[in-house]
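# here is the input, now give the coordinates:
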Amino acid sequence: MSKRVAVLTSGGDAPGMNACIRAIVIACERHGFTLFGYQHGYNGLLEQEYEILALQATHNLIQQGGTVLHSARCEPFKTDEGAKTAATNLTELEIDTLIVIGGDGSFRGADHLADFWHGQIIGIPGTIDNDVAGTDATIGYYTAIDTVVSSIDKVRDTADAFERIFIVEVMGRHAGFLALNSALASAADYVILPETFQHCDAELDKITEQIEKRRQLKGAISFIIVVAENVWPGGLNDLADKLVSKTQSEVRPVTLGHVQRGGSPVSQDRLLATKLGTYAVSLVGSDTNGIMVGELNGTPSEIALTETWEKDKPLNPSSMETMLTIMNERY
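Predicted structure coming up:
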């Protein structure tokens, strides 16, 4: 019997979500499954807002940023009554499998739904923060790094021209993957991460020490600091003010904001999205349930939805060691 599959995107959008939707559409077509696309995340489940997705919906989709299914927050879904309504709507459509593309918040929602709906639920990690356990990378992460690096390169031009200190704030309030790797790739001079930040005074001393070492060798300098959002207790302007006082230099804060979420996905995200979307559909109708599909060392992986947020995902030790070496480089 042909399966009926539904897909939605939830939480913050990430480049590559459309590529994943495309892969799911194509894979369902190949398997003879009927695919329903719910609009506006979990709101679509509550409002029974959906469309049938067929091959014509995949034209020129792989290179588009954002999500054609749209996304939104949904406070009513967090309640038991909201989840019961969603379960009733899925049952009325005779949905066999629900695929949720999103981050840990989206997976918490899917796990909440499982208390009231006993169909198959499969998650696919889509978030630029890369903070989901059970996969080496999440859809959108690679593109976000490229976007941040491109922005820092432009900031560097101005920093060099005026010999100023710039602080660039990037997303990732609970996980430093984006900050760490964009700092490495852009040759930033210093990075402040949630995993390593301990105390304002200690951090300021380290930054000042690096700036003074550079000045002794080169005189007037430019200096780029990458900081993950919400790590500095007083915010970006407070950090800038403290650095002005400590270094007697001009300091400019730059918040990249939601530009990091947008743009056409790079090839790595397109490949990851296509592989994960196809693999998720291959599990439709199996005994596998309540899991997220990811990729570890180039191989498809499966992990319980609850473990995606309960398990820690540490920063790569090699990347950390490399950044420490760069930040203490002798000139």
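
# CA atoms for contacts and neighbours, from now on please.
Fine.

# residues in contact with the helix or strand hosting Ala23?
Ala23 belongs to helix 17-31 when assigned by DSSP states H and E. Outside helix 17-31, the residues within contact range by Cα atoms under 8 Å, 6 or more residues apart in numbering are 7, 9, 34-35, 53-55, 57-58, 61-68, 101, 126, 139-140, 270, 273-278, 280-282.

# helix or strand right after that helix?
The C-terminal neighbour of helix 17-31 among helices and strands, as given by DSSP H and E, is strand 34-38.

# now for that following strand, which elements pack on it?
Applying 3 or more Cα pairs under 8 Å, 6 or more residues apart in numbering; DSSP states H and E, one finds that strand 34-38 contacts strand 4-9, helix 17-31, strand 50-52.

# next, the structure of the following sequence, for comparison with the previous one:
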Amino acid sequence: MANSIKKIGVLTSGGDAPGMNAAIRSVVRTCAFHQIECVGIYRGYEGMIDGDFKALDARSVNHIINKGGTFLKSARSDRFRTKEGRKEAYDQLLKHAVDALVLIGGDGTFTGGMVFNEEYNFPVVGIPGTIDNDIVGTNFTLGYDTALNTVVEAIDKIRDTASSHKRLFFVEVMGRDVGHIALNAGVGSGAEEILVPEEDLGLDRLLESLEKSKHTGKSSSIVVVAEGDKTGKNVFELRDYVEENLEGYDVRVSVLGHMQRGGSPSCFDRVLASRMGVKAVETLIEGKHNVMVGTINNKLELYPIDKAVKGHSKIDEELLRVSDIMST
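All right, here's what the predicted structure looks like:
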């Protein structure tokens, strides 16, 4: 297998995450170091079906390590979900003499790569890129650290207003299925309460917590809410419920939304992306594939893609306890 890898394709798929450009840069330059051709596949699997390929060399990726988003662009592909679409993609890879793929993305990206590998035995290696940090087999995904810093900075600014006007703010952050961003950013920003999908706080306990905070002398409060939290139907319902049942608070809602995905990647994400890109290419050179590059206790490890797709990341129970203590 080592001698058969002459050209590697790299793509980004699904939601963008800070650090994706740094990972692309690492893949391209590692290919150049090992004298392997590299092609960028634009618009993810959709671009692979269309043959939207471009040869990349070490100079093609100058000055992108500090850029957010992905210069290869990203798109979701309904066509790739069909056998016909995957056959078109495979034919394009053969046409362009691509021998293996590095896939940068999250659960959906890896699912597509897993199915493609099963059908065509085509070598793929995944690099986890998603701000939600919801991929099993790695302590950190690309973009997670940057997103946390973005959220904490935003909450710090919101707290200035909350304190000035004696307001209660519900701040909604990303996290449809997992609460990693909400929990870590909530602890890091000193939030009075944190609502995550993994722990159903309940409306009564939320009111009890806010009432307790008020009685201890807090004139303003920040409640961080993961978008997938089930305490209420949505963050606006939570606001209405608190306004109806708790006197003395002027309640506001701030939905941070897609700003969490943007921005220049942190140093941590740039370094992680660089390490993962090198590992991904050298894994393919060694003849290994259908795996994801992960980091466990700061060491790069390989993890089967099928297990990464089927697994569920768990919330940090110790940090939940820390959160409870800090909200006293």
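
# related to what we said a few turns ago, how about the helices and strands packed on strand 34-38 of structure 1 in a markdown table, adding mean neighbour count?
Listed next are those as a markdown table, based on neighbours: other Cα atoms under 10 Å:
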| stretch | mean neighbour count |
| --- | --- |
| strand 4-9 | 26 |
| helix 17-31 | 24 |
| strand 50-52 | 14 |
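
# hang on, the earlier thing: and the contacts of helix 17-31 of structure 1, which of them are in helices?
Under the assignment DSSP state H, the contacts of helix 17-31 of structure 1 contribute 270, 273-278, 280-282 to helices.

# let's have those residues in JSON lines, adding distance to Cys74 of structure 1.
Below are those laid out as JSON lines (distance: Cα to Cα, whole Å):
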{"residue": "Arg270", "distance to Cys74 of structure 1": "28"}
{"residue": "Ala273", "distance to Cys74 of structure 1": "24"}
{"residue": "Thr274", "distance to Cys74 of structure 1": "27"}
{"residue": "Lys275", "distance to Cys74 of structure 1": "28"}
{"residue": "Leu276", "distance to Cys74 of structure 1": "25"}
{"residue": "Gly277", "distance to Cys74 of structure 1": "24"}
{"residue": "Thr278", "distance to Cys74 of structure 1": "27"}
{"residue": "Ala280", "distance to Cys74 of structure 1": "24"}
{"residue": "Val281", "distance to Cys74 of structure 1": "26"}
{"residue": "Ser282", "distance to Cys74 of structure 1": "29"}
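
# tabulate those (JSON lines), appending distance to Val254 of structure 1 and neighbour count.
Below are those laid out as JSON lines (distance: Cα to Cα, whole Å; neighbours: other Cα atoms under 10 Å):
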{"residue": "Arg270", "distance to Val254 of structure 1": "29", "neighbour count": "24"}
{"residue": "Ala273", "distance to Val254 of structure 1": "30", "neighbour count": "32"}
{"residue": "Thr274", "distance to Val254 of structure 1": "34", "neighbour count": "24"}
{"residue": "Lys275", "distance to Val254 of structure 1": "35", "neighbour count": "20"}
{"residue": "Leu276", "distance to Val254 of structure 1": "34", "neighbour count": "25"}
{"residue": "Gly277", "distance to Val254 of structure 1": "35", "neighbour count": "28"}
{"residue": "Thr278", "distance to Val254 of structure 1": "39", "neighbour count": "20"}
{"residue": "Ala280", "distance to Val254 of structure 1": "39", "neighbour count": "23"}
{"residue": "Val281", "distance to Val254 of structure 1": "41", "neighbour count": "21"}
{"residue": "Ser282", "distance to Val254 of structure 1": "44", "neighbour count": "14"}
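
# tally of neighbours for Leu272 of structure 1?
22 (other Cα atoms under 10 Å).

# err, Val115 of structure 2, not the other one
16.
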